[in-house]
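Visitor: Model the following, please.
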Amino acid sequence: MVNLIETFYIAFQKLDAKTMNYCYHNNIVFEDPAFGVLKGNRAKAMWLMLCE
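Guide: Coordinates of the predicted model:
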């Protein structure tokens, strides 16, 4: 059985932003030095942009 974290990172390896975003809660708060603080759909949009 594949857990949520494994699903996320398998999708990341495949640049599958749709599956990565499925793993995120709608109220996700993502923070890193490059993008700063991103919440909800903005965090999900980051993965779509990066995986294109």
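Visitor: switch to C-alpha atoms for all contacts and neighbour counts from now on
Guide: Will do.
Visitor: What strand or helix carries the residue lying closest to N21 once chain neighbours are set aside?
Guide: Leaving aside its sequence neighbours, N21 sits nearest to K44 (C-alpha to C-alpha, 6 or more residues apart in numbering; 5.6 Å). K44 belongs to helix 41-51 when assigned by DSSP states H and E.
Visitor: Could you also give me the structure for this second sequence? I'd like to compare it with the first:
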Amino acid sequence: MAKQNKDWKALNIKLDRTVYEQLEKYCEETGLSKTVAVERILNKAFKEYEEKR
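Guide: As a prediction, this is how the structure comes out:
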């Protein structure tokens, strides 16, 4: 069975070099792609933000 495509939007951003290096290290250690890692990190941050509101 074929994998369903996600509904997505492209995002092109500039990151501080230190943050980018942390992201790369995180991805290497976890085996996640940068896309998946950033989605998970942002989702966690948004959830925490909503809980504090």
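Visitor: TM-score for these two?
Guide: Once superposed, chain against chain, the TM-score is 0.29 (TM-score structural alignment, normalised by the length of structure 1); 20 aligned residues with a C-alpha RMSD of 2.6 Å.
Visitor: Any buried residues in the helix holding K44 of structure 1, and which?
Guide: A43, K44, A45, W47, L48 (16 or more other C-alpha atoms under 10 Å).
Visitor: can you pull out the strands in structure 1?
Guide: Under the criterion DSSP state E, strands of structure 1 are mapped to 29-32, 36-39.
Visitor: could you dump those strands to CSV with mean neighbour count?
Guide: As requested, the strands of structure 1 are arranged in CSV below (neighbours: other C-alpha atoms under 10 Å):
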stretch, mean neighbour count
strand 29-32, 13
strand 36-39, 12
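Visitor: I'd like those strands as a markdown table, with distance to K18 of structure 1 appended.
Guide: As requested, the strands of structure 1 are exported to a markdown table (distance: least, C-alpha to C-alpha, whole Å):
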| stretch | distance to K18 of structure 1 |
| --- | --- |
| strand 29-32 | 17 |
| strand 36-39 | 17 |
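Visitor: out of those strands, nearest to T7 of structure 1?
Guide: strand 29-32 (17.9 Å; C-alpha to C-alpha).
Visitor: Check which helices and strands the closest one sits against.
Guide: With contacts taken as 3 or more C-alpha pairs under 8 Å, 6 or more residues apart in numbering; DSSP states H and E, strand 29-32 of structure 1 sits against strand 36-39.
Visitor: let's go with 10 Å and repeat that
Guide: If you count contacts as 3 or more C-alpha pairs under 10 Å, 6 or more residues apart in numbering; DSSP states H and E, strand 29-32 of structure 1 packs onto strand 36-39, helix 41-51.
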